[in-house]
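Coordinates for the following, if possible.
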Amino acid sequence: MSQHGVGPRAVTRSVAFLTAGVLAVPALAGCGSDDPAGKPLAAPDIQPASRDKIADGGTLRWAVDSVPDTLNTFQSDADATTTRVAQAVLPSMFRMDASGRPERHPAYLESAKVVETEPKQVVLYKLDQQAVWSDGREIGAADFAAQWRALSGKDTAYWTARNAGYDRIQKIERGDSALEVRVTFSRPYADWRSLFSPLYPKDVMGTPDSFNDGARKKLKVTAGPFLVKKVDTENDRITLARNPRWWGEPAKLSAIELRTVPRDKRAAELAAGTLDLAEVDPAAARRITLAARPQSSSSPVMGPGADRSAADDLHSWAVANGSDEDAADEETVARKKLRKAAATYARRQQALRGFEVRKSLEPAFTQLALNGAEGPLADERVRRAVARALDREELAEAVLKPLGLPAVPVGSHLALSGQAAYADNSGALGGQDTEEAQALLADAGWVRGGPVKEQKKDEEKTEKAAGGEGEQAAGSSGADEDDKALGQDPAGRLAQDGKQYKHPHPGGAPGAYAPQGTAAPANQEAAPFAKNGKALTLRFVLPSGPGSQTLRTVADRITRMLQRVGIGTEISKVSDESYFKDHIASGQYDLALYSWPATAYPATDARPVYAKPVPAADGSLSVEQNYTRVGTDQVDQLFDEAVATLDEGKSRSLIRKADSRIWAAAGSIPLFQRPQLLAARKNLANTGAFGLATPVYEDMGFLKKGAKPAAGSSAKGSTAP
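Below is the predicted model of the structure:
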């Protein structure tokens, strides 16, 4: 797993880049509705166009992170590309609308509703009469029943990643006709809409062998606007072709080619004309945006040699034409290389003028995780002190404001703004308050400016060895370059000349090195807290890969915020490959940043993320997906009640109460919704940054020559009222 999030309805809630009595649930600030769910912070940005304006045919070349190891979304090694393929080629009874709420998929369902609640809950599905698999067989009860048996958890021969919801089904049978499917539950299940999305044919789900191996590298039978034509592991691409048996609106594209392209190579591939659509990082997005602007003398200079001054050029010319022949030859070669690199960059920039950046917010959020299993953070008061030290608005602004996206902190662990279960419950913990944070630490027995015993050298060596590669000194994240890239200085540490001036004695009391009577400078570190001769220092683990600059910049700001309270940090940068597996999942951290995907079904999907850890049979601690190791019996009970309550209003109320208690326990602090930046060819319609919505694959395509997209309907980073 990665520190980054995956698809909006992943099988397992993969990452990303994860108390107390009755608490009030505050309304979402800034929305003109009484509904605390509000509206999505950013709309989809897909250049919508009516189907009559889209050309028939063409291949969409779409960059992905990998060709997945399996096309079965219900297996543990499924990834975001698995989800993307399933959305295009398989039935889903429900899909997500622009607010991230489930809606009936009209191509498959005429209706689906609870028709009985006593003595058992019964859901009746009425299928579209034209709905058929690509082999011509009608979609029906046999497919529903095969998927239930495979995912019920009763037969361990099926290598399933999850059985939530399917384990509550008692039986599945045909209704009054072949188009009706009756699903009877043994226990009430509020999230019944989460089931059978996607739905696999009985050919895949019918036996353990076909489930375990039959859909890993191929899907012979499908039922979507596209089908899987080829999985090419040698060239790292998957080709989807039009499904001739598709009964809905025919796909505009002839094919979709999902190509594996590393993120740092995507700008070059776009410029080379080998891609039409690619998710990109902020640096590539800025480059594409600048390329699309009319060039003028005031346009920012980028690329090789952009940072050279006139004096640098003059010096280079002088050396190249000087009397020192060796130096002249070396400088001449360097100048030729620079001119060649600049020419290549200019050609690519010209090619990138055919693209634009479409942006929204992902159905995922980045959080600060606090490991409550041991050490100082095992004390809830210390965790709450860390949380009260954070200015979440500042962190959201540092990441989202430079991108032109709404910089609003996430107020829920269990849903995003616009989703039915959302409410801003952060008031259960409280906002940034230095005095309150320090009071919590004092109550936990930590003394501000208390004595610290010198640690033995062998202990220091052991700690460094445990930290992995790239470990740095306490209180330093090494993210200064990332700060410059984002162009933010929330801590107010940059002087007007742009240089950063650090305190000569990090960790010292404010004003300790100024003349007596001088006021302490603003935004400086407080005297560190200590207890039993040990300073309060938390190990902050971060990924070191090239795609993690934003996380490291956020970590640097968090470090400064904690220092101002009196909490030290020790940064450990580890490889991306080991970050989640060897550190987050195994609990080898104090603080960490990673992302969770949001879900329309939090009672089902979020429970394992926040469930109270329990001792396993072998004596270890079973944490499910609760990598912070912080949980309460009350939160578990609220989840259990919410998933068994068929009254949707009551179920949402229970979810919001659970979220308030998760906030109060301070095991994880939601920070901001992840930005979603897609570079798209300008004539590509109905695709791009989808936000919370499920893509409509049959409507994607290239505009006809001279056709214009829908006027005023592309909402780039627009905000909800």
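
CA atoms for contacts and neighbours, from now on please.
Fine.

The helix or strand hosting L227 packs against which elements?
Under the criterion of DSSP states H and E, L227 resides in strand 226-232. For strand 226-232, the packing partners by 3 or more C-alpha pairs under 8 Å, 6 or more residues apart in numbering; DSSP states H and E come out as helix 80-89, strand 237-242.

quick one, which of those is nearest to K657?
helix 80-89 (30.6 Å; C-alpha to C-alpha).

before we move on, what SS does D176 have?
coil (DSSP: H, G, I helix; E, B strand; the rest coil).

picking up where we left off before, redo the helices and strands packed on strand 226-232 as a markdown table? Include mean neighbour count and distance to R552.
Formatted as a markdown table, those follow (neighbours: other C-alpha atoms under 10 Å; distance: least, C-alpha to C-alpha, whole Å):
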| stretch | mean neighbour count | distance to R552 |
| --- | --- | --- |
| helix 80-89 | 23 | 24 |
| strand 237-242 | 22 | 31 |
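
Format these as TSV; extra columns: distance to A442.
Shown next, in TSV, are the helices and strands packed on strand 226-232 (distance: least, C-alpha to C-alpha, whole Å):
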stretch	distance to A442
helix 80-89	45
strand 237-242	57
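
nearest to D281, of the ones you listed?
helix 80-89 (17.1 Å).

Now the element after the closest one, going C-ward?
Counting by DSSP H and E, what follows helix 80-89 is strand 94-96.

Proceed likewise with the subsequent sequence, for comparison:
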Amino acid sequence: MKVQSKSIAFAALLAVALTACSGGDDGGSGESLKSDELASQAQYNPQPRDNVEDGGTFTRAVGEIPDNLNTLHADKSADTAALSMMYNPQLQLIAEDGALSWNKDYVTDVSEELVDGNRVVTYTINDEAVFNDGTPIDWRAFEALWKVSNGKNEKYAPVSTEGYSLITSVEPGENDKQAVVTYDGPWLWWQSQFKEVIHPDAAKDPETFNTAYTMDAHDEWGAGPYHVKELEPGGTTAVFERNPHWWGNPGKLDEFVFRAMESTAAINAFRNGELDAVSATSAENLAQIEGMEGIDVRKAATLAVTFMHVNASSPKLKDADVRKAVHLGIDRQTLQDVRYDGMGWDAELPGMVTLYPFQEGYRDTYSEIGGGYDPEEAGKLLDGAGWSVGDDGIREKDGEKLQLLFPIIGDASYSKNGAVALQAMLKEIGIDLKLDYRSADEFTDTYTKKDYDLFSLNWGTADPDENFFYFCYFYCSDAGYVDQETIDTYAPVVQEIGQETDKVKAVEAFLQTEKDILSTWQIDPLYTGPTIFAVKEGMANFGADLFFFGPIEDIGWQKG
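Just a heads-up that it's a prediction; the model follows:
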């Protein structure tokens, strides 16, 4: 399985954790948050379209209006994806229980079969579906996504080639409005592909695909219920209005407005009535909105695991024993307590990244390999690796201090508190953790250039299968979080698992492989957390939605 060697940050899949905005609180009420309860609920005020007003605006914050607005490009960020989805085709929807369905405005039917052992998927495309410039959305849009993502032309820089590299053809079916996708083998995770498509003009050559969306939203290549009214990449505001070219149900809202703000500024803006919703990321933030009238606090589990990337490409972390010592020097329970201080969050510490503790099949593989807090053993490992404690308590080797770089992105106080706690933990075992404070708009550069020794991020998705779809991206590609030795060892293993015809066996094999890769000590699953949104009363079909992902045209203000 070939994986493009580029770095990305997924929307909803990836965001900074200790180092930026995520998670939430107990609503300021002082009551404990029960992880098992939040794992079985979604709070987003679900309303049928008939009970949603026509008109109005919805204003919320993002970390930045990024320079790159190509959500399929390797260097996209979570904010890229959040904005891109507002004016580009979204072919798939997800129910509260995680069940997938296809958006009938784009795809009216999807069928699949095995033909001589090869998966063949046929997508029947809505006759009315067109891009904003009038180009039909047809089989060529599916071919374009395959073209940029299959890895055959390495000049393209896609998010990932997983699955796409196994496709042997994308062809028209009964007519141009039918796309027939044929795989080499039975590829189980096909439903996690073609959730979106791309305008053929945007994929015509690598230069266009890689650069055209830089500093240009290319609204004419979009499609959907909303289109770009105002969006300056690198600016402070993005506005989307109803799309006159849309063929489906019209958007309930007149406009969606996004403001680029740090988390503290966003809370203040919500208090002042400038935002209609805000991520309530800490007890401190919730204290700022406690007592406000006319708001809802909506809670659910977060479909992500906060993990620490111990960067094996860093010179001081090439030795697996040193990486393991870092793991054993981190008290994960304390970090979770610091992150959710005052909120009564009771979740067990995660034992893997691919499944959440409340999902079927989950097990604590991290403990099974000997992960956990053990500073005494960490010290022995560092001694054995030749790092001796100096007069100042910091370890040295060949005249060099054991100093590691840890960036903190954004201005949230819990980020700073967690970083200081981490610094103190590692100092106990003789590691000098250098804290480097950076603004929210520096996240993409920090991540894509891997400008760190340790970095704390989130990984997860609302699609129950997508963590398996992106398994090799995360665990066996240099676009993810592993060294070349791990790539060489496990990429062939994962490719073989992907051709398993029995999903149960495939999942078991993936989880065993994850256990093996965790034992290379490059990924430390730290904790999970809740998602909390403070939202003005009456906002329908938005909030802490767990697995749910519905039509954006149904978001709006509830009648009455």
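
What would you report as the TM-score here?
The TM-score (TM-score structural alignment, normalised by the length of structure 2) is 0.80; 532 aligned residues with a C-alpha RMSD of 4.0 Å.

tilt between the strand holding L227 of structure 1 and strand 237-242?
Put simply, strand 226-232 of structure 1 runs at 150 degrees to strand 237-242, going by axes from the mean of the first three to the mean of the last three C-alpha atoms, to 10 degrees.

Q625 of structure 1 is nearest to which of the helices and strands packed on strand 226-232 of structure 1?
Here helix 80-89 is closest among these (C-alpha to C-alpha), at 18.1 Å.

Now do the helices in the stretch 201-350 of structure 2.
206-211, 263-271, 283-289, 320-328, 332-339 (DSSP state H, counting those that start in this stretch).

And A351 of structure 1, how far from L677 of structure 1?
19 Å (C-alpha to C-alpha, to the nearest Å).

Would you mind telling me which of the two has the busier surroundings?
Between A351 of structure 1 and L677, L677 has the larger neighbour count (other C-alpha atoms under 10 Å), namely 24 against 18.

still on that earlier bit, closest one to L270 of structure 1 among the helices and strands packed on strand 226-232 of structure 1?
When those are compared by C-alpha to C-alpha, strand 237-242 sits nearest L270 of structure 1, at 16.2 Å.

In structure 2, what stretch matches the closest one?
Mapped onto structure 2 using TM-score structural alignment, strand 237-242 of structure 1 spans residues 237-242.

mean deviation of that stretch from structure 1?
Following the fit onto structure 1, the mean deviation recorded for stretch 237-242 of structure 2 is 1.9 Å by mean C-alpha distance after the TM-score superposition for structure 1.

if I pick the residue nearest to A606 of structure 1 when sequence neighbours are not counted, what's in contact with it?
Leaving aside its chain neighbours, A606 of structure 1 sits nearest to L414 (6.6 Å; criterion: C-alpha to C-alpha, 6 or more residues apart in numbering). Contacts for L414 of structure 1 (C-alpha atoms under 8 Å, 6 or more residues apart in numbering) come out as A421, Y422, A598, T599, P602, A606, I655, D659.

same deal with D133 of structure 2?
E220, W221.

Now name the helix or strand holding it.
Per DSSP H and E, there is no helix or strand for D133 of structure 2.

Distance check, it against H199 of structure 2.
10 Å.

And what about the most far-flung residue of structure 2 relative to its centre, helix, strand or coil?
Computed with C-alpha atoms, centre = their mean, the residue of structure 2 farthest from its C-alpha average is D391, at 42.8 Å. Three-state assignment for D391 of structure 2 (three-state DSSP): coil.

How about V504 of structure 2?
With three-state DSSP as the criterion, V504 of structure 2 reads helix.

Map it across to structure 1 for me.
Using TM-score structural alignment, V504 of structure 2 lines up with G649 in structure 1.

I'd like to check which residues are in contact with the closest residue to P375 of structure 2 other than its chain neighbours.
Spatial nearest neighbour of P375 of structure 2, chain neighbours left out: G329 (4.9 Å); criterion: C-alpha to C-alpha, 6+ apart. G329 of structure 2 makes contact with Y373, D374, P375, A378, M425, L426, E428, I429, according to C-alpha under 8 Å, 6+ apart.

try 6 Å
Residues near G329 of structure 2 by C-alpha atoms under 6 Å, 6 or more residues apart in numbering: Y373, P375, L426.

And D391 of structure 1, by the same measure?
So, once contact is read as C-alpha under 6 Å, 6+ apart, D391 of structure 1 ends up touching Q432.

and A318 of structure 1, how far is that from D312 of structure 1?
10 Å.

Oh, that last question was meant for A98 of structure 1, not what I typed.
From A98 of structure 1 over to D312 of structure 1 (counting by C-alpha to C-alpha), the distance is 52 Å.

Show me which of those two is the more surrounded one.
Neighbour totals were compared for A98 of structure 1 and D312, and A98 leads with 19 against 12 (other C-alpha under 10 Å).

Give me the three-state assignment for the more buried one.
A98 of structure 1 ends up coil, using three-state DSSP.

Strands along the stretch 551-700 of structure 1, start to end?
568-574, 591-597, 614-615, 621-622, 668-681, 684-685 (DSSP state E, counting those that start in this stretch).

Reformat the ones you listed as TSV; add distance to A585 of structure 1.
Listed next are the strands of the stretch 551-700 of structure 1 as TSV, based on distance: least, C-alpha to C-alpha, whole Å:
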stretch	distance to A585 of structure 1
strand 568-574	14
strand 591-597	11
strand 614-615	15
strand 621-622	11
strand 668-681	14
strand 684-685	40
